[in-house]
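# Okay, here's the prediction I keep looking at, along with the sequence it came from:
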Amino acid sequence: MVKVSIGVPVYNVEEYLRQCLNSIMEQTFTDFEVIMVDDGSTDNSFSICQEYVAKDNRFKLIHQENKGLAGARNTCIKNMHGEFITWIDSDDVVDNNYLERLLEVQAETGADIVKCAKKHIRGNNVYYITNYDNLYKMYENNNQVINFQKLDILLDAIDSHLAIVEFWGTLIPRRLYKGISISQGVIYEDQGNKFKLYLQSKKNILLLEQLYGYRIREGSIMRRQSSLEKELDDLQFYTYNWDKLVYYADVSNYNVEKIRETYIEKLNDLYTDVNLGEEDNKIYREAINKQKQKLQRYWNM
């Protein structure tokens, strides 16, 4: 059995794919397999993946009809054999000691889940580096390692205050994925699925070394003007994921009251965060109130 399975979902990323796969080939830790799932790409991504399969037997390639990111992740999981799993998005890159450091920290701490910090890249250059000292100033920092309480991480699936909800940049034992399927057809699929793993974990570590390069694509940083339709869509996506979190916490009998409380607080925050006209604000407020009423009926509040 290999030590680490690296999942790389691939869809129409020919411009960036070689940079991603080269950064994996250059890892200082070498006992890994790469499971690439081409999710129905219409560009040259599949052919590029074939190049790496031909020159490195650690790279495995699966082609499927388009199922979306979650569907590609599920296919990856079914074909993984490593003791640990990590995810690298196919337009991102990792430092050459990415695997080595995650494994070292896992061995030193005995953590179930280890996540590293990220840097933003554009083209071949570092574009933006988050001030993690400020972001995590309320947590004890032991030699660039923070030990998070499980509840803090689960609440992050609602308010994203810790910026650790993503699948990528994380080392997780494959045993925690047993019986878990990544929900398909869901926007913000990280937010709506990773908490399933955290509910099973006992110790969760963040390594403040920026080993993961998260790509800012040209055009992706342009924010659309706020509109009622967009805000209502986002509200639907958010609440769908949060409803799942509450359900799983309830089934697991884990701090469900605190999670519900944070859910309601976040609904109130959503209203104050949008910038709509008077009539649209009224419609948006009504949508939030309907969601709160639904929750109160469900929870018998």
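Happy to help now that I have it. Bear in mind that the values here come from a model prediction, so they are computed numbers and not experimental data.
# use CA for all of it now, contacts and neighbours both
Fine.
# Which residues are in contact with the residue nearest to residue 14 when sequence neighbours are not counted?
Once flanking residues are discounted, residue 14 sits nearest to residue 45: 4.8 Å by Cα to Cα, 6 or more residues apart in numbering. Residue 45 makes contact with 10, 11, 12, 13, 14, 17, 38 under the criterion Cα atoms under 8 Å, 6 or more residues apart in numbering.
# neighbour-wise, which of those residues leads?
residue 10 (27 neighbours; other Cα atoms under 10 Å).
# adding another structure so you can compare the two:
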Amino acid sequence: MISIIVPVYNVEKYLEECLESIKNQTYTDIEVILVNDGSTDNSQVICERYCQQNPRFYLINQENQGQSVARNNGVTVSKGEFITFVDSDDVIKSDMLQQLMRYMDTGIDIVECDFTEDKEIYNIKNRQLKIEEFTSSEALKKCFDMEIKWSPVAKLYRRKIVEGTPFLENLIYEDLYSGIVSLKNIEKMRKINYIGYYYRIHPRSTMRRKFDSKNLDLFKIGDSLLEKFSEDKLLPYIAKVLFLVCIAHVELYKIRPGHPYFKEYDGNLKKYLGIAKKSSEVLKSSKLLRWYNFSSKLFIIIIFPLYLKYLDIRNKINYKRDNLE
């Protein structure tokens, strides 16, 4: 059985579409654990209605404690041999679980498919699935190169992996820690180039939230990862990932000289770069690190914003070329 964990907080606008996509899965041996994290809108009422209508749906109500606590509590009460996470403002394709389960074999601890923030790309049908298999160290390197995602969604986990890496509580960006550390704990995983998950971006999304001091949780997560891998040869790769996430924040929130937290971001960027540079392989593999090393100011103001625009255009072209029937 697959346990689907859905943390819910004030998402009445999107919740029904999410729950319908789960209810209509072609793989039917499921339980759906809805964890209402102290919602103040009609989210709880919607959850209760689905639980009354479908015996596979269960509701837990808790005081508002955050998404990571909700996920951990959902895992605790779940019973499935396999676990997947769906955010309550997102949507999954009707055969996503069936596709993931098809490639979950003995010795495989995670099966991952693709997710997208673009509804047009989400609706593209794949021509032919490509299946890749990785050991733990191979998966980690793929994650460091952004080819495997650290997000917990669009994945099917063997239960022991989730239980062995609970989400860090009372922090945002906890996905970064749990996603990377969980790959450290696997035997093997598989990745399929199937777009099964639509990640909805809206004003309440974590990466669209207005900047405040809570965003500095990123550096606590970073310190935890650096400590976890402190004796590991992959430490420079961890630093590279932290650098890339940090520079993405700088662009997203337009953190420039004069911003109240610019010095903190600038200091951490230099710290991550310094650790990453200890590996010539890491520095050679990342033009972003090299560009920043050449001129941090020019990189932040001009180079990186242009690079992101280029990536967005290239990715759309590639998805359409590779997947359109």
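Yep, that arrived. For clarity, every value in this text was computed on a predicted model and none was experimentally measured.
# about what we covered before: let me know the closest of the contacts of residue 45 of structure 1 to residue 121 of structure 1.
residue 17 (14.3 Å; Cα to Cα).
# show me the contacts for the closest one.
Each residue near residue 17 of structure 1 by Cα under 8 Å, 6+ apart is listed here: 45, 48, 90, 91.
# still on that earlier bit, quick one: map the residue nearest to residue 14 of structure 1 onto structure 2.
Under the alignment by TM-score structural alignment, residue 45 of structure 1 pairs with residue 43 in structure 2.
# how much space between its match and residue 133 of structure 2?
Per Cα to Cα, to the nearest Å, residue 43 of structure 2 is found 39 Å from residue 133 of structure 2.
# Same check on residue 52 of structure 2?
Distance from residue 52 of structure 2 to residue 133 of structure 2, by Cα to Cα: 40 Å.
# swap in residue 296 of structure 2?
37 Å.
# neighbour count winner among these two?
residue 296 (16 against 13).
# Please tell me how far that one sits from residue 288 of structure 2.
For residue 296 of structure 2, the distance to residue 288 of structure 2 (Cα to Cα) stands at 10 Å.
# Can you show me the helices along the stretch 51-200 of structure 2?
Secondary structure of the stretch 51-200 of structure 2 (DSSP state H, counting those that start in this stretch): helices at 67-77, 96-102, 119-122, 136-144, 159-164, 174-184.
# right, so of the ones you listed, which gets closest to residue 240 of structure 2?
Among the helices of the stretch 51-200 of structure 2, if distance is taken as Cα to Cα, the winner is helix 136-144, at 7.4 Å.
# Give me the angle between the closest one and helix 174-184.
Orientation of helix 136-144 of structure 2 against helix 174-184 (axes from the mean of the first three to the mean of the last three Cα atoms, to 10 degrees) gives an angle of 150 degrees.
# Next, the buried residues of helix 136-144 of structure 2.
For helix 136-144 of structure 2, the neighbour count (16 or more other Cα atoms under 10 Å) marks 136, 137, 139, 140, 141, 143, 144 as buried.
# hmm, back to that, I want to check the contacts of residue 45 of structure 1 in structure 2. Which are still in contact there?
Contacts conserved in structure 2 for these, counting by both residues aligned by TM-score structural alignment, their matches' Cα atoms under 8 Å: 10, 11, 12, 13, 14, 17, 38.
# re the thing from before, between the contacts of residue 45 of structure 1, which is nearest residue 133 of structure 1?
The closest of these to residue 133 of structure 1 turns out to be residue 17 (Cα to Cα; 31.6 Å).
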